[in-house]
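>>> Sequence and predicted structure below; questions after.
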Amino acid sequence: MNVALVRGTTVQDHVALAEIELCGELIIAASAAGEERLSADRIDEVLNVSTDVERHLGEGRD
């Protein structure tokens, strides 16, 4: 039986890593939540999601 040797090459999928990080944030928020499920608003807050209207209103600030 021949076994292929794994060389020191590292492949990173940046999109997958970002998704894993977001899932981790949701897991942390869910474990800290007092309620049974996170509300849609809380999920948006954890994932730093805003609506198009909120983004548009925030464009003039800075």
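Nice, I can see it. What you are looking at is a predicted structure, and each value in this text was computed from that prediction instead of being measured.
>>> going forward, measure contacts between C-alpha atoms and count neighbours the same way
Noted.
>>> Which parts of the protein are helices?
14-32, 40-46, 52-59 (DSSP state H).
>>> Second structure follows, compare the two:
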Amino acid sequence: QAVICCVNVQHNCAGHGCTGSSTVLVYKEHEKMMKTVKWIEHHKPLDLILNTAQMCDASHVQ
């Protein structure tokens, strides 16, 4: 029997020193706003951590 469940992954920002040093413009309904937000620049973006604390069906992933 196949079991389908969701997994929660987080990027290992602490281990790679990722910073919010960039800013990007905010878009609303395809129009540029005058507002900017910080953008996280991930170093090694494929280094992910499986967050089992946020998973209600973690026993299936084990």
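Looks like it arrived, so ask away. None of these values were measured; they are calculated from a predicted model.
>>> TM-score for these two?
The pair, once superposed, lands on a TM-score of 0.18 when counted by TM-score structural alignment, normalised by the length of structure 1; 24 aligned residues with a CA RMSD of 3.9 Å.
>>> any chance of the helices of structure 1 in CSV, plus mean neighbour count?
Listed next are the helices of structure 1 as CSV, based on neighbours: other CA atoms under 10 Å:
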stretch, mean neighbour count
helix 14-32, 13
helix 40-46, 13
helix 52-59, 10
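>>> how near is the nearest residue to residue 22 of structure 2 once chain neighbours are set aside to residue 26 of structure 2?
Distances taken as CA to CA, 6 or more residues apart in numbering put residue 39 closest to residue 22 of structure 2, at 5.1 Å, once the chain neighbours are dropped. Per CA to CA, to the nearest Å, residue 39 of structure 2 is found 11 Å from residue 26 of structure 2.
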